[in-house]
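Enquirer: need the 3D shape of this:
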Amino acid sequence: MLKLKFLHNIENKIYFIPTLYAVIATIFSALVVYIEHSYSDFLINNIPALFLSSYDLSKTIFSTIAGSLFAMITVSFSTIMVVLTMYSSQFSPRTMQDFLKSKVTLKVLGLFIAGFIYSILNLLFLEDNIAAPGEPSFFSTIIGVIIAIVCLGYFVYFIHHAANSVQVNLLIENLKKEIIEIVDKIEARNDNNELIKNEAPDDLKEKMKREFCEIKATKSGYIQVIYDIELSKLADKYNLIIRAEKMIGDYITENSVVFKIWRAEHKEETEIEIEELKAKVNSNLVISNERSKKNDIEFGLLKLTEVALRAISPGINDPNTAIFCINQLGWVLSRIAVANIENTYYYNEEGEVCFIMEDISFWYLLYKTFYQLRHYSNQDVSVAGSIIDALVIIAEGSPENIKEQVWKFSDYIIDGFDKEVLEQEDKKYLNHKIYKLAKETANKDNKEKYFDVDSVKGVSWK
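Expert: Sure thing, here's the model as predicted:
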């Protein structure tokens, strides 16, 4: 488990991929230099002269490549800073890591660093005594040329990637895909594991009445990962019931109770046993000073919401972007509504519950997604209408309990509109949206939510 936590922590660092590429380049460069010095006669006799170069030519080529790649690194770094500034000011500070930690950005920087290291090391160990003076004998040069061409291609691709990244529609689409991927991953895991269920055991309340032990966090920060499968195995091994009191994305301190533990059967405990148990349980928790986008559904929804909020702010005033973003939020929530990810109970082979993770409810996600948008768009008819459209998207294809929640939640949304600024045509427009929602949720006969208008001529409610 410590190995998994170490890998997770290091993979989240920006320097991980560039450092990995640098280490590989160093090893590869040392290998090429060793082969070139130890088997020079074999290389000269078996490799076509076209692929070999002289000492002077190799020195010139490596010097040129090293300088060019260093210039590419500088330009790439400047481009990254410009994009990050735009992300922070135009979109949301929380979205900066989506560009900075994207695989394309890190791999491009890693490749440039690797090419620079390869060139500078080969230039350092270049010697003019491998073969006869002036005779082509260096094959490392052709490898350097190939690396330089590949780096040039990646540089063009990086510019294309940076240009696409500042297009808000593509950013919103990528944010949506990230959330859907998390939902798909969790649902696939739950569906393929017969020991993970949504139903609690009948005697769970009785078991929860027993004496329990609280486990607090070892440090403050955001929960990035809870190794639920490992915790369920640990609980089964020691005859325990473990319940997570905090979820992924929650901010905790050293005083926060993260887990509660019950003994499945009465058993005397010692302080040593309890401390050892606490250490084992806490080892299955990853805490960091920032939220991670890998497993945090709520964080993904938060970023989409912030992009929409920034778009409707007076400084930017881009309601169409907000509408597009809200439509994507509706699609994401509609996917979550039918996914098997809520309130998971982990059982052992004997059918006894051993780990409980009662995740955030759909109603809570619905509220956290739209409550700020409701407040800041209470005078914008287009954005308010798009929120109702998003509720229609959520209701479409959802089970009856979700439809009922969406219809009740629409009361909260509609009551937040500033009715004093709505003209007659605005009310007709919103009434049409409300009717579509009422029709989708089987509430057509409910007329209480409609705005009072003098005339509805030209508006069909059928």
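
Enquirer: rest of the way, CA atoms for contacts and neighbours
Expert: Noted.

Enquirer: okay, strands next: where are they in the stretch 251-400 of the chain?
Expert: Under the criterion DSSP state E, counting those that start in this stretch, the stretch 251-400 of the chain contains strands at 251-252, 257-263, 285-288, 344-347, 353-357.

Enquirer: and this one, so I can compare the two:
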Amino acid sequence: MTVNKDETKSLWMRFFDRVQNIPKSFIQLWSLQTLTDLPDRLRNLWQQLIGSYWFIPTACVLAGLLLAPLLLTIDQYFDREAVRKITFAFTGNDDAARAIMTSIAGAVLGVAGTTFSITIAVLSMASSQFGPRLLRNFLTDTPNQFVLGAFIGTFSYSLLVLKSIHKYDVDFGVPQLAVTFAIIMAIICALLLVYFVQHMVHAIQASHVIQGASNEAIKNIHYWYSDRCEIQHQRDIEHQDLQTFHTWSSTPIYPSSSGYVQQIYLESLITLTQEYGGVVQIQVNTGDYVTNQNVIGYFYQRPADHASNQKITDLPHLAVLPRAPDGEFWQRFAGCIRLEQRLSHSNDISYSLSQMTEIAVRALSPGINDPKTAVNCVQSLTSCLSIMMRRQPPTSYHFHVPTQENETSETIDQAQRLSILAVVTYIPTILDFINISLGEIRRYAATDLMVLKALCQAMVNLNYSCVNHAQQQTLLHELELIKRAGEENLSYQELVDDLMEMCQQAEQFILDEDAQHKHFHYTSEFAAHIRQSLQTQSS
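Expert: Alright, predicted model coming up:
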């Protein structure tokens, strides 16, 4: 088979063009994955660093390695007579300096080993009592990491200073300032040891662990939920594409690998959908487990005669010609969703609520049998859910709003009217959050009257935060489930009657139109009879 010169030249030209396009594609992909959603990506990286137990101790070791040569250099140019005037400064000979530095290095290393042993023991106890989900809270505890880092940082600093002490060097053999700083650090390490023991005693208390998980959940709620309803959110609901995009040509979306969904980078997805002229609908949420065969969403390709495509001549930044997903699309889509092989910390509200739920479920197990801890978890979950009910939930619809040069108020309003639907996400409702938190506790506390009454009280407390009729119906539905759980599982009829009476009073209170301005206090029929008898006798 013969190949002429023209065909050979054509092959070389095509090969050269492909080689030229590789850097361009790499630069485009790199800039998309690096610059778009940069705050979220940096925050995820920072959470991974903080979540590791080695980050802060390693930083302390590096600080010790840098401080040692710095202070040794200062020592060489510092006036020795001025140092002797400082009362707490070290002014001994090289043998004394070497003995002090050897003692400090050995002592802090031994204490660091003891600290690490205590930490491992606490982690083992926390895993059995509170659940493995809470281990990250202990590992990411900044005081614990800083204490361990101070010990090993002082050890590394002492070794470098000890190496610089020379016996026959009269002028610079004894680094007085460096040894003085080591003595100060040794005293600080002794105080940190006392603080570490006191901190660990409080850290393993159930109330402290529950409060920490509650604070993390509230932080995530504030991250996703806004404190007021935005006008733009109302405009998004009335967008013309919301009712019609399901009728467009669709392509199933599969994840690149199996794992837990940790983060969805919306800005990257919006940029991707604008280049391909379509809408991406994601039907999974952060924390969900998916396999590489799961359909996690769809790409809806915009029709060729769509109004947004007609404006390409007037507003080039507004629309592009629609095209079907290709290899580059799937490669870039894989960078828009972060998957992990294990469920780790993120801004997921469900993950934070599940931590308190797991504490309550373990407290209700026969091996622990601590219903009071379960009640504390119910109360903390009620506080978190009440905040969610009062705030504006995140919108499921995300739009591309083109920016133009020399924008004025009129052009901004026009851009808002010409916004293009880009990404549709799945947002859990308050019913979903109640079901995975208080509902899960209800299923395990079906035989415990104390916890069931706490759940009933939680429905009343959540009623104070209701802002619409749907939330009220959700509370009544959960209250009915609490009533049925107690009716079918409590041991004595007197206990069942007590719970039924409280649920009935709670239901009447929730249905009261003026309930948010009244105080609810449950009083059983027997307690009311005793109180009336005492009042009759006293009168």
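
Enquirer: after superposing, what score do the chains get?
Expert: Remark: TM-score between the superposed chains equals 0.85 [TM-score structural alignment, normalised by the length of structure 1]; 446 aligned residues with a Cα RMSD of 3.2 Å.

Enquirer: among the strands of the stretch 251-400 of structure 1, which comes closest to Q97 of structure 1?
Expert: Checking the strands of the stretch 251-400 of structure 1 against Q97 of structure 1 by Cα to Cα gives strand 285-288 as the closest, at 14.5 Å.

Enquirer: by contact count, what packs against that closest one?
Expert: Counting contacts by 3 or more Cα pairs under 8 Å, 6 or more residues apart in numbering; DSSP states H and E, strand 285-288 of structure 1 packs against strand 221-226.

Enquirer: so the lengthiest helix in structure 1 corresponds to what in structure 2?
Expert: Longest helix in structure 1 by number of residues (criterion: DSSP state H): helix 55-86. Counting by TM-score structural alignment, helix 55-86 of structure 1 falls onto residues 94-125 of structure 2.

Enquirer: flag every buried residue along the matching stretch.
Expert: 94, 97-98, 100-102, 104-105, 107-109, 111-112, 115, 119, 122-123 (16 or more other Cα atoms under 10 Å).

Enquirer: quick check: closest non-adjacent residue to the alignment partner in structure 2 of V104 of structure 1.
Expert: The pairwise alignment with structure 2 assigns V104 of structure 1 to P143, based on TM-score structural alignment. Once flanking residues are discounted, P143 of structure 2 sits nearest to F196: 7.7 Å by Cα to Cα, 6 or more residues apart in numbering.

Enquirer: so that neighbour makes contact with N144?
Expert: Yes: counting by Cα atoms under 8 Å, F196 of structure 2 touches N144, with 6.9 Å between them.

Enquirer: ok, the two, which is more surrounded?
Expert: When neighbours are counted by other Cα atoms under 10 Å, F196 of structure 2 and N144 differ, and N144 comes out ahead with 23 against 19.

Enquirer: and the helices in the stretch 51-200 of structure 1?
Expert: Using DSSP state H, counting those that start in this stretch, the helices of the stretch 51-200 of structure 1 run over 55-86, 96-100, 103-124, 140-165, 168-192.

Enquirer: ignore the last one, the stretch 201-350 of structure 1
Expert: Using DSSP H, counting those that start in this stretch, helices in the stretch 201-350 of structure 1 cover 204-208, 228-237, 271-282, 297-311, 319-337.

Enquirer: show me the one of these that comes nearest F355 of structure 1.
Expert: That would be helix 228-237 among the helices of the stretch 201-350 of structure 1, by Cα to Cα, at 5.0 Å.

Enquirer: distance from the closest one to structure 2 after superposition?
Expert: Here the mean offset of helix 228-237 of structure 1 against structure 2 after fitting is 3.9 Å, by mean Cα distance after the TM-score superposition for structure 1.

Enquirer: tell me which other helices or strands that helix touches.
Expert: Right, helix 228-237 of structure 1 is packed against strand 240-244, strand 353-357 by 3+ Cα pairs under 8 Å, 6+ apart.

Enquirer: in structure 2, what residue corresponds to Y154 of structure 1?
Expert: With TM-score structural alignment as the criterion, Y154 of structure 1 lines up with L192 in structure 2.

Enquirer: what's around the closest residue to that match other than its chain neighbours, how many residues?
Expert: Counting by Cα to Cα, 6+ apart, V147 is the residue found nearest to L192 of structure 2 once chain neighbours are left out, at 6.3 Å. For V147 of structure 2, the count of nearby residues is 22 (other Cα under 10 Å).

Enquirer: now do the contacts for V147 of structure 2.
Expert: When contacts are counted by Cα atoms under 8 Å, 6 or more residues apart in numbering, V147 of structure 2 touches C189, L192, L193, F196.

Enquirer: before we move on, what about H222 of structure 2?
Expert: H222 of structure 2 sits in contact with no residue, where contact means Cα under 8 Å, 6+ apart.

Enquirer: next one: it from Q293 of structure 2, what distance?
Expert: Distance, H222 of structure 2 to Q293 of structure 2, by Cα to Cα, to the nearest Å: 34 Å.

Enquirer: now Y223 of structure 2
Expert: Distance of Y223 of structure 2 to Q293 of structure 2, given as Cα to Cα: 31 Å.

Enquirer: same deal with T34 of structure 2?
Expert: Applying Cα to Cα to T34 of structure 2 and Q293 of structure 2 gives a distance of 28 Å.

Enquirer: S361 of structure 1 -> structure 2?
Expert: Counting by TM-score structural alignment, the partner of S361 of structure 1 is T429.

Enquirer: how near is its match to V280 of structure 2?
Expert: 21 Å.

Enquirer: looking at these two, which one has more neighbours?
Expert: Just comparing T429 of structure 2 and V280: by other Cα under 10 Å the higher neighbour count belongs to V280, 25 against 12.

Enquirer: so who does that one touch?
Expert: L269, T273, G297, Y298, F299, Y300, A422, V423, V424.

Enquirer: what's the matching residue for it over in structure 1?
Expert: So V280 of structure 2 corresponds to I242, using TM-score structural alignment.

Enquirer: could you do I387 of structure 2 as well?
Expert: So, by TM-score structural alignment, I387 of structure 2 is matched to R335.
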